[in-house]
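S.K.: please work out how this folds:
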Amino acid sequence: MKLSDHITVAVPLRISFAGGGTDLPIFYKRRIGSVLNTSINKYIYITVKKQNVLFGASYRLNYSDTEIVEDISQIKNDIARECLKLLPVPPPLYISTIADLPASSGLGSSSSFAVGLLKSLHMLRGETVDVMQIAEEACEVEMYRLNRPTGKQDAYAAACGGMNIFRFFPDESVRCIPVVSDQNRLNFFFSHLLMFWTGITRDASKILSDQTQSIDQKFSTLCEMADQVDILHRITKSSFCPIEIGAILHRNWVMKKKLSTLISSPKIDQWYQLAKDAGAYGGKICGAGGGGFLVFLAPIKAHDSIRLALSELIEIKINYEEDGVQNISSFSR
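M.R.: Predicted coordinates:
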């Protein structure tokens, strides 16, 4: 079989509903971490192409910057560099990426990029691997090779897709538990969601580093946040009631803010309260916090009131995505 030499993959972004922070090693090394999240219909697209030698460079990368280098060690993009070290492919090589939404906004985009690039490199090497292995490799790149203070949930959400509970065990193993629900119930749930762009990008590493300081004082809060996952799971298996889920989102938001003063701000708190006053059941800042996207669960009849209350923000329409990382184009010449 002839190997592909031009591959494009699509990788979904994600929203976490409960348990964020318990996917960090500082927690799951002491107690099993639990997160419930879902992939959404917003993506990062990665193209990897074996380049013609006539272009005269070993590696060309196009993202928000352009890099043209001769050696992997010269690549400034940390994730691309370490993925190529982990899964070497003979140069010359071209890598490009484009996204539906901005980076550093709390939707797991860096892990989605790692998952998509690793999937593409495996395909170039003629290797078929399961999504759990790709997620594990993405965690290896971000958490251990780059030593970033990030958790595991983003990589697994991007690789697996759908709405899932992920359990993170002290021995580094991960279990994926799909949240079983038919499409009609998922459509009903997502019809109650609103997402707004705050216009604020932030460095998640700083927030997560601050969150892990004095962990003994915060451990009981994280345990309570992990327990919310099973409560939320029971609701999704029965009523999928937006009011009950919204109450859990609000409870998690209140607990999350206790972990670091960097998670929220007076402006974010103001926006959140405006949405609550306009009828939202509950909500959260996506990801580590500090900016990015605000998500609210609210009765459909209150949506227009919430949009009016948050008119200075940009609404982004979202829906459910069942699939994780997908090969959308591959061919050989």
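
S.K.: from here on, contacts and neighbour counts on C-alpha atoms
M.R.: Fine.

S.K.: Arg307: neighbour count?
M.R.: 18 (other C-alpha atoms under 10 Å).

S.K.: let me know the helix or strand that it is in.
M.R.: For Arg307, the enclosing helix or strand under DSSP states H and E is helix 303-309.

S.K.: show me what counts as buried in that helix.
M.R.: Neighbour counts using 16 or more other C-alpha atoms under 10 Å place His303, Ser305, Ile306, Arg307, Ala309 of helix 303-309 among the buried residues.

S.K.: can you pull out the helices in the stretch 51-200 of the chain?
M.R.: Secondary structure of the stretch 51-200 of the chain (DSSP state H, counting those that start in this stretch): helices at 78-86, 109-124, 131-139, 153-160, 183-190.

S.K.: reformat those helices as JSON lines; add distance to Lys284 and mean neighbour count.
M.R.: Shown next, in JSON lines, are the helices of the stretch 51-200 of the chain (distance: least, C-alpha to C-alpha, whole Å; neighbours: other C-alpha atoms under 10 Å):
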{"stretch": "helix 78-86", "distance to Lys284": "28", "mean neighbour count": "18"}
{"stretch": "helix 109-124", "distance to Lys284": "18", "mean neighbour count": "26"}
{"stretch": "helix 131-139", "distance to Lys284": "25", "mean neighbour count": "22"}
{"stretch": "helix 153-160", "distance to Lys284": "17", "mean neighbour count": "30"}
{"stretch": "helix 183-190", "distance to Lys284": "15", "mean neighbour count": "14"}
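
S.K.: I'd like the structure of this one too, to check against the first:
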Amino acid sequence: MIVRARAPLRLGLAGGGTDVSPYCDQYGGFVMNAAIDRFAYATVDEAPGGAAEFVSLDNDVRCCWSPEGLDKAPPSLRLLVGVYARICMQFLDGRHPPIRIRTYSDAPPGSGLGSSSTLVVALVAALCEFFALPLGEYEIAHLAYSIEREDLALAGGKQDQYAAAFGGVNFMEFHAGDRVIVNPLRIKDWVLAELEASLVLYFTGVSRESARIIDEQVRNAASGAHDSVSAMHQLKFEAVQMKEALLKGDLDAFARTLQKGWEAKKRMASSVSNPVIDAVEAVAVTHGARATKVSGAGGGGFMMFVCDPTDRVRLSRALQHQGGQVMDFHFNPQGAVAWRAGR
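M.R.: So this is what the prediction gives:
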């Protein structure tokens, strides 16, 4: 039997960072995000040998299961081994079936599109299908979050797992006690079409380590650093403003909110922006960009720009000369999906 799964990557539109503890536990967090048609993929079948096998096709790395588990896995395979170990412990009474897990992604780790968490969601969905585990979207997202944050001790928030599990455009609420509410938005087709035509997604070529940036943000929130906490309050408020702008089809308000959110995000941690990002933003503004934002924790990865659709070509050409790559995309209404493939 062969099982495949895919989960969509996402654009963080507003409120990113307010889904990270301790801020969301103390104040509650609001996030706006949208899934796109770029994915993380997982394939599960029977291992050709007698032990479970893990393969990262992106990195051309493989290893087999060992009793030491996570501690002995290569860094590029820790997510795969971590998901397998948790599924075996929680649902298979500690048995370790000889299966092969292979993964790849449309975006590199550190891209700012939630690629690592999306890969974990795709893995969980694939193993749920393979072992016939009856988990819904909330359960898959929470399990993925628990594996990353607890089992693997990776810093980060909660929005990526829920965006990957649910898909679509969502307003998400994050509260104390791991309580999460996903509110899918019914946005008119013409608004989504205009938004797609107005957004330019650009990969800087600089992959950043989100954990380091998030650690700084967590320290600022825990210590009550006034400027950082005030910025998070502003981001939370702007998630509500963006929700209203999209529901009403007010793309001018969307652009203003995106830019205000970027300015507030830069106050959350010193490493959110850097000279490379600042230089790209300056070029974009002179070629028609009305708003800028870095997707994810910041520091690099993907940047997105809002422009008039008639400025899209000249903006894209100017960005290509900055050494990165413009990536086309469409919004994706579907969340994580798994299926059984014929031989």
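
S.K.: got a TM-score for the pair?
M.R.: After superposition, the two chains reach a TM-score (TM-score structural alignment, normalised by the length of the first structure) of 0.93; 325 aligned residues with a C-alpha RMSD of 1.6 Å.

S.K.: what residues does the helix holding Arg307 of the first structure touch?
M.R.: Leu194, Leu274, Ala275, Ala278, Gly279, Ala280, Glu315 (C-alpha atoms under 8 Å, 6 or more residues apart in numbering).

S.K.: the fifth one reaches Ile300, doesn't it?
M.R.: Same thing as Gly279 of the first structure. No: using C-alpha atoms under 8 Å, Gly279 of the first structure makes no contact with Ile300, being 9.6 Å away.

S.K.: of the two, who's got more company?
M.R.: Gly279 (20 against 14).

S.K.: how about the more buried one, what's its partner in the second structure?
M.R.: Here Gly279 of the first structure is matched to Gly288 in the second structure, going by TM-score structural alignment.

S.K.: its match and Cys307 touch, don't they?
M.R.: Yes: at 5.8 Å, Gly288 of the second structure counts as touching Cys307 under the criterion of C-alpha under 8 Å.

S.K.: wasn't Gln322 of the second structure part of a strand?
M.R.: No: read with DSSP: H, G, I helix; E, B strand; the rest coil, Gln322 of the second structure is coil and lies in no strand.

S.K.: relative to Gly298 of the second structure, how far out is it?
M.R.: Distance of Gln322 of the second structure to Gly298 of the second structure, given as C-alpha to C-alpha, to the nearest Å: 18 Å.

S.K.: could you find the closest non-adjacent residue to the residue nearest the centre of the second structure?
M.R.: With distances taken as C-alpha atoms, centre = their mean, Gly114 lies nearest the centre of the second structure, 1.9 Å away. By the measure of C-alpha to C-alpha, 6 or more residues apart in numbering, the closest residue to Gly114 of the second structure outside its immediate chain neighbours is Asp160, 5.4 Å from it.

S.K.: what does that neighbour align to in the first structure?
M.R.: Residue pairing (TM-score structural alignment): Asp160 of the second structure is matched to Asp154 of the first structure.

S.K.: ok, which stretches of the stretch 1-150 of the second structure are strands?
M.R.: 2-14, 29-46, 53-56, 61-64, 99-105 (DSSP state E, counting those that start in this stretch).

S.K.: looking at these, which is nearest to His175 of the second structure?
M.R.: Among the strands of the stretch 1-150 of the second structure, strand 29-46 comes nearest to His175 of the second structure, with 6.6 Å by C-alpha to C-alpha.

S.K.: equivalent range in the first structure for that closest one?
M.R.: Residues 33-50 of the first structure are the counterpart of strand 29-46 of the second structure, counting by TM-score structural alignment.
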